[in-house]
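A.B. asks: got a sequence here, can you build the structure:
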Amino acid sequence: FGGSGFDIACAQAKGPLTYTRNNYSPYVKSVELNYPFIENLFFVHLNKKKDSQKAVAGFDLNKVEVSVISQISKLTELMINCNDQDDFNLYLKTHEKIIGSILNRRTVQEVFFSDFEGIVKSLGAWGGDFVLVSGNKESPNYFKKLGYPTIISFKEMIL
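C.D. replies: I've put the predicted structure just below:
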């Protein structure tokens, strides 16, 4: 199909996972996510479907330095094992900045939600269907007021 295979791995999974693709071989690992701040995490649907096949085709992993890939992997592990929302937000923001730098694009938060008091993290083909939001229990109201009615709690989406 030309995509990364991530969507298929997610469809077959029974819970949260990490997905790595080295030399065109995927590696899928189940993970536990038991954040004490889980009630403050949401997925917001942006109604901006991106063509992930085009995004994957336009991305050359060979141009990304190994040290940057290692940094992204380390941030992923830190996020998985995080127990503090402020730390989690820092890891999300750092991850988003690195990916934005690689793709030479501004973050979805900078472009659409610069006044949001929390973190908005792109998912999928950078600014596509869903974003991950780390905020507080009132955060869904912010997005609803902006015309994004489809908001799914992290707990509901992950379980």
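
A.B. asks: CA atoms for contacts and neighbours, from now on please.
C.D. replies: Fine.

A.B. asks: the longest helix anywhere in the chain packs against which elements?
C.D. replies: What stands out as the longest helix in the chain, according to DSSP state H, is helix 85-103. If contacts are counted by 3 or more C-alpha pairs under 8 Å, 6 or more residues apart in numbering; DSSP states H and E, helix 85-103 sits against helix 66-80, strand 119-122.

A.B. asks: please point out which parts of the first one sit buried.
C.D. replies: Of the residues in helix 66-80, 72, 75, 76, 79, 80 count as buried by neighbour count, 16 or more other C-alpha atoms under 10 Å.

A.B. asks: wait, the fourth one sits on residue 94?
C.D. replies: No - contact criterion C-alpha atoms under 8 Å: residue 79 and residue 94 do not qualify, at 11.0 Å.

A.B. asks: one more to line up against the first:
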Amino acid sequence: MKQTFYSNGKLLITGEYVVLDGAKALALPTKYGQNLTIEEADNKIIHWKSFDHDGSVWFECEIPFSSIIERKRYDEIHNIKNTLIEILYEAYLMNTDFINNSKGYRITTELTFPKNWGLGTSSTLINNIAQWLKVDPYTLLRKSFGGSGYDLACAQNDTAIIYQLIDEKPVIENIHFHPDFTQKIFFVYLNRKQSSKSAIASYLDKQARIDKTVAIINNITKTVAYTKEPKEFALALLQHEIELSNILELQTIQEALFEDFRGVIKSLGAWGGDFVLAISKEDPTSYFKERGFDVVIPYEDMIL
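C.D. replies: As a prediction, this is how the structure comes out:
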């Protein structure tokens, strides 16, 4: 019997970093996501194959059931396999049936976006595995990858959400978010992967200020989520960038790369790579392409 599961990708519009400390974050599920297909096999082995958006295989391995039960670690060159075993081991602790009552599996994953885009390769996988095994995805995330969990909420919801951690538990509010000015909003892929460890360290060093920051970000999130005016939306995003820039002790992406841009650019999620949001009166596609950033996606093509 074949089973198929699907989860949405995500973009975090407001609340990066501060969402971990209870700030309200606006997050949007994307039209892109990931499928997980499960088929029965034998020999107490999982035959795993992962396809990128273009149909190419980007990862393939075999995992004996014993490796999951024993939480086996392979050499560093098998880093992806080790991560997968870690997820499946934690899932096994939550639901032993999928190992104890099975002969084996043939599992495939299929992304509908390029895996380096950062739209949630890991979160969509964890949510799909949780759906398959009927376990709590937030617990599975906490025990494997860690993180706030906003990406899981996007994986499960087809509308915009306000996401907040209260007593370390997710509180999700579904909202209608489709401002009249979406034709002015674009998502630009920077392809500038950087370690965010120093930014997180800088953020953690300033915990004394965090209550004030949470209140500021909450107000910004409310404005961004509900305003009808593009100017108010853009100014709120700019205020968000300035607030986080001061905390992280980093230049905003607009200061660093796009000082002459006529509009506002905001980092999405961890600073330093993947997508940014750009809002401007004119279509900015040619502006970004002239600077070597060829992936410019209009709001309507990206967001559910």
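
A.B. asks: if we can go back for a sec, with distance to residue 7 of the first structure added, can I get the helices and strands packed on helix 85-103 of the first structure in TSV?
C.D. replies: Listed next are those as TSV, based on distance: least, C-alpha to C-alpha, whole Å:
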stretch	distance to residue 7 of the first structure
helix 66-80	18
strand 119-122	15
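
A.B. asks: with residue 32 of the first structure as the reference, name the closest of those.
C.D. replies: The closest of these to residue 32 of the first structure is helix 66-80. By C-alpha to C-alpha, the value is 7.6 Å.

A.B. asks: for that closest one, give me the average deviation versus the second structure.
C.D. replies: Helix 66-80 of the first structure differs from its equivalent in the second structure by a mean of 0.9 Å after superposition (mean C-alpha distance after the TM-score superposition for the first structure).

A.B. asks: which residues does that helix contact?
C.D. replies: 31, 32, 33, 88, 91, 92, 95, 98 (C-alpha atoms under 8 Å, 6 or more residues apart in numbering).

A.B. asks: which one of those residues is nearest to residue 16 of the first structure?
C.D. replies: residue 31 (5.5 Å).

A.B. asks: quick one: what's aligned to that closest one in the second structure?
C.D. replies: For residue 31 of the first structure, the aligned residue in the second structure is residue 175 (criterion: TM-score structural alignment).

A.B. asks: pretty sure residue 191 of the second structure sits against residue 276.
C.D. replies: No - between residue 191 of the second structure and residue 276 there is no contact under C-alpha under 8 Å: 10.4 Å.

A.B. asks: which of the two has more neighbours?
C.D. replies: With neighbours defined as other C-alpha atoms under 10 Å, residue 191 of the second structure and residue 276 compare such that residue 276 has more, 23 against 15.

A.B. asks: distance of the corresponding residue of the first structure for the more buried one relative to residue 77 of the first structure?
C.D. replies: By TM-score structural alignment, residue 276 of the second structure lines up with residue 131 in the first structure. Here the criterion is C-alpha to C-alpha, to the nearest Å. By it, residue 131 of the first structure lies 19 Å from residue 77 of the first structure.

A.B. asks: likewise residue 56 of the first structure?
C.D. replies: From residue 56 of the first structure across to residue 77 of the first structure, the span is 23 Å (C-alpha to C-alpha).

A.B. asks: could you pull out the helices for the stretch 1-150 of the second structure?
C.D. replies: 65-69, 79-94, 97-100, 121-133, 137-143, 150-156 (DSSP state H, counting those that start in this stretch).

A.B. asks: helices or strands up against the first one?
C.D. replies: Judged by 3+ C-alpha pairs under 8 Å, 6+ apart, the packing partners of helix 65-69 of the second structure are helix 79-94.
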